[in-house]
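**Q** just coords:
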């Protein structure tokens, strides 16, 4: 790992010219002290790194220094394969590998193309952390050591022990046969089987993981897209889900559908509003979704949902009632 970091350090200096120890530490996700030790190691190996002191000082390479440093390691190559989604790489614990791989890709470009590519990249921003309303994207943090252990078991085809905290349950150790990893809207999932039954585990709820030497019981080939579709269908049609009949203004129709698990029926009313039968994960999900739409939607049934929304609206109105 240190060899890869040293390569990344040299590539950063080649592409940026001069960088402070603090900036290098941030880019490499290590401490400033580690950066200084790496600089000493590079100097001892004959790489011409020199320090510039002062307010705008830092470390730089002697002009014209060239060397072959662009070989991709396994994780970097894997990161590039999932680079269509930067957050996908993050969800699978490959964020730092992706950054390192991209440095090597840029360094491998002909010099005539390098500046053009770098300039074009500055004109593109993909999947920022906030939207136009300054709402931060919800990303789930999974410790790198845990997701790396899960990833190794998936690729090696070995059984996996995980300590998993299911919703509203105490954490328990489980032995699973890993099949693959899926990321959806910045949330990572492990698809596996347990005692021959399909199981789906949210990576953010995996508290510990251990790859075993025993081979996993799984088919040699898998269609992850099909497997995910089948599990999504079972999820939408099982559990404590509730069906709700809703009248919604056409302008908010997509907002309603985006929060629902499925749309069963849809038709237009005489006044132009839409009448939909939709399913939600549970009663709390249904109440939350309808509350977001305020007066742009009306839950027609079930009656308990209407009563719950009425109680909440009455409490809010009472709280904000003008003082006498």
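**A** Received it, and whenever you're ready, just let me know what you need. These figures come from a predicted structure and were not determined experimentally. Numbers count the residues shown, from 1 in each chain.

**Q** hey, let's count contacts and neighbours off CA atoms from now on
**A** Noted.

**Q** confirm residue 188 sits in a strand?
**A** Yes. Per DSSP: H, G, I helix; E, B strand; the rest coil, residue 188 lies within a strand segment.

**Q** and the gap between it and residue 182?
**A** The gap separating residue 188 from residue 182 is 6 Å, by C-alpha to C-alpha, to the nearest Å.

**Q** in the stretch 101-250 of the chain, which spans are strands?
**A** Using DSSP state E, counting those that start in this stretch, the strands found in the stretch 101-250 of the chain span residues 158-164, 172-184, 187-194, 197-202, 206-215, 242-248.

**Q** about what we covered before: between residue 188 and residue 182, which has more neighbouring residues?
**A** residue 188 (27 against 19; other C-alpha atoms under 10 Å).

**Q** mind listing what the more buried one touches?
**A** Counting by C-alpha atoms under 8 Å, 6 or more residues apart in numbering, residue 188 makes contact with 88, 91, 92, 181, 182, 202, 203, 204.

**Q** give me the element the first one is part of.
**A** Assessed by DSSP states H and E, residue 88 sits inside helix 86-91.

**Q** distance from the chain centre to that helix, please.
**A** Put simply, helix 86-91 sits 5 Å off its chain's centre (C-alpha atoms, centre = their mean, to the nearest Å).

**Q** over to stretch 185-197?
**A** Per C-alpha atoms, centre = their mean, the centroid offset for stretch 185-197 relative to its chain is 15 Å.

**Q** in it, what's buried?
**A** For stretch 185-197, burial by neighbour count (16 or more other C-alpha atoms under 10 Å) applies to 186, 187, 188, 189, 190, 191, 192, 193.

**Q** also stretch 196-216?
**A** 199-212, 216.

**Q** over to stretch 169-184?
**A** Using 16+ other C-alpha under 10 Å as the test for burial, stretch 169-184 gives 171, 175, 176, 177, 178, 179, 180, 181, 182, 183.

**Q** just stretch 148-159 next, same as before
**A** Going by neighbour count (16+ other C-alpha under 10 Å), the buried part of stretch 148-159 is 148, 149, 150, 151, 153, 154, 157, 158, 159.

**Q** can you list those in JSON lines and add distance to residue 121?
**A** Output for the buried residues of stretch 148-159, formatted as JSON lines (distance: C-alpha to C-alpha, whole Å):
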{"residue": "148", "distance to residue 121": "29"}
{"residue": "149", "distance to residue 121": "33"}
{"residue": "150", "distance to residue 121": "33"}
{"residue": "151", "distance to residue 121": "30"}
{"residue": "153", "distance to residue 121": "35"}
{"residue": "154", "distance to residue 121": "33"}
{"residue": "157", "distance to residue 121": "37"}
{"residue": "158", "distance to residue 121": "40"}
{"residue": "159", "distance to residue 121": "41"}
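
**Q** next up, a second structure to put side by side with the first:
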């Protein structure tokens, strides 16, 4: 514990011009006397610590003193700091913040970052992510209610293995004790998440990368063709960017979207209906009929009785 404190103090002094003993004592929850002893140890280790007197006095490193920068270039450091900063804010991880301070000592001063990463999502309960990460690290079994793609609500118990951020959403991968197999759950569909005191042994082995693979695309892929009006171009491009697109003189656009079993793809129907009158399905005809039926059923909810 003392060694960790000493290392953290060194990086703190490297990143700040002057730090008072009282500030250090409060941060590391020790007495000022202990801080003074720690400073003596740091000096004995060869670090050029300078003591500043006065109301704004404290301790700092000698001007120009920096750690060896040969291991990481400025680009590497800036990128790592950006990613870690986002992780630190999402998970409220003090260790990540400590790593950021250490990286800042080898970075180029006053260098503006050319990268920004935001891993937060308003659709996920902010308390769930830190709890699930704790469960992964401490190997706690997690219980929760889950609504699947078929709108079926079940209660699950799982051994969490890995958190995964993709397509703007957080997922958790692990061994589902309820189904007795590995599953991936979307956090927005998880409710009443509970970390139980029960633990599991670290026996999980990965045979593939977590996430969707091309193996899910079978011979049932069919092309969905939609005509997008000028008022829905931006939203359609956000949803279907990497597809065949053709723009027309009137400002509209035709999209050809390859979809695995489009008549069964509830996610596709949700997206298409979200465009409102801004998009029309041209092919396949059966998908047009399905959307028409859904719209008629929706209209019935708003009929005046």
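**A** Perfect, I can see it now. Since the model is a prediction, treat every value here as computed from it, not as a measurement.

**Q** TM-score of the superposition?
**A** Put the two chains on top of each other and the TM-score (TM-score structural alignment, normalised by the length of structure 2) is 0.56; 254 aligned residues with a C-alpha RMSD of 5.3 Å.

**Q** circling back to that earlier point, among the buried residues of stretch 148-159 of structure 1, which lie within helices?
**A** Using DSSP state H, the subset of the buried residues of stretch 148-159 of structure 1 located in helices is 148, 149, 150, 151, 153, 154.

**Q** wait, the last one touches residue 179, no?
**A** Yes. Taking C-alpha atoms under 8 Å as the contact criterion, residue 154 of structure 1 and residue 179 are neighbours in contact, 6.2 Å apart.

**Q** how close does residue 296 of structure 2 get to residue 289 of structure 2?
**A** 11 Å.

**Q** now do residue 74 of structure 2
**A** The value you get for residue 74 of structure 2 to residue 289 of structure 2, if C-alpha to C-alpha is used, is 57 Å.

**Q** quick one, which of the two is more surrounded?
**A** residue 74 (17 against 12).

**Q** contacting residues around that one?
**A** 106, 107, 108.

**Q** ChimeraX command for the buried members of these?
**A** The ChimeraX selection below is limited to those of these classed as buried (16+ other C-alpha under 10 Å):
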select :106,107
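
**Q** make JSON lines out of the contacts of residue 74 of structure 2 and add distance to residue 223 of structure 2.
**A** Converted to JSON lines, the contacts of residue 74 of structure 2 look like this (distance: C-alpha to C-alpha, whole Å):
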{"residue": "106", "distance to residue 223 of structure 2": "51"}
{"residue": "107", "distance to residue 223 of structure 2": "49"}
{"residue": "108", "distance to residue 223 of structure 2": "50"}
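
**Q** aligned counterpart of residue 142 of structure 2 in structure 1, please.
**A** Matched by TM-score structural alignment, residue 142 of structure 2 corresponds to residue 162 in structure 1.

**Q** hang on, isn't its match packed against residue 173?
**A** Yes. Here residue 162 of structure 1 lies in contact with residue 173, judged by C-alpha under 8 Å, at a distance of 5.5 Å.

**Q** superposed on structure 2, what's the mean shift for the helix holding residue 88 of structure 1?
**A** Superposed on structure 2, helix 86-91 of structure 1 shows a mean distance of 5.5 Å to its aligned residues (mean C-alpha distance after the TM-score superposition for structure 1).

**Q** how close does the residue lying closest to the match of residue 142 of structure 2 once chain neighbours are set aside sit to residue 192 of structure 1?
**A** Counting by C-alpha to C-alpha, 6 or more residues apart in numbering, the nearest residue to residue 162 of structure 1 once its immediate chain neighbours are dropped is residue 209, at 4.3 Å. Distance of residue 209 of structure 1 to residue 192 of structure 1, given as C-alpha to C-alpha: 14 Å.

**Q** chain neighbours aside, what residue packs nearest to residue 175 of structure 1?
**A** Nearest to residue 175 of structure 1 is residue 161, by C-alpha to C-alpha, 6+ apart, at 4.6 Å.

**Q** quick one, what contacts the one you found?
**A** 173, 174, 175, 176, 209, 210, 211, 212.

**Q** how about residue 300 of structure 1?
**A** 244, 245, 246, 247, 306.

**Q** which residues in structure 1 form helices?
**A** 2-16, 21-28, 32-44, 74-81, 86-91, 95-108, 111-121, 144-156, 224-237, 253-259, 283-292, 303-319.

**Q** and the second one, how far out from the chain's middle?
**A** A distance of 23 Å separates the C-alpha centroid of helix 21-28 of structure 1 from that of its chain, computed with C-alpha atoms, centre = their mean.

**Q** angle of it against helix 95-108?
**A** 110 degrees (axes from the mean of the first three to the mean of the last three C-alpha atoms, to 10 degrees).

**Q** got a list of contacts for helix 21-28 of structure 1?
**A** 5, 8, 9, 12, 31, 32, 34, 35, 36, 58, 59, 96.

**Q** swap in the first one?
**A** Outside helix 2-16 of structure 1, the residues within contact range by C-alpha under 8 Å, 6+ apart are 19, 24, 28, 38, 42, 59-61, 69, 100, 103-104, 107.

**Q** same check on the longest one?
**A** Taking contacts as C-alpha under 8 Å, 6+ apart, the residues outside helix 303-319 of structure 1 that touch it are 283, 286, 287, 291, 299, 300.

**Q** format the residues you listed as TSV; extra columns: distance to residue 234 of structure 1.
**A** Below are the contacts of helix 303-319 of structure 1 laid out as TSV (distance: C-alpha to C-alpha, whole Å):
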residue	distance to residue 234 of structure 1
283	18
286	19
287	22
291	27
299	25
300	26
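
**Q** quick one: buried ones out of these?
**A** 283, 286, 287, 291, 299.

**Q** good, wrapping up.
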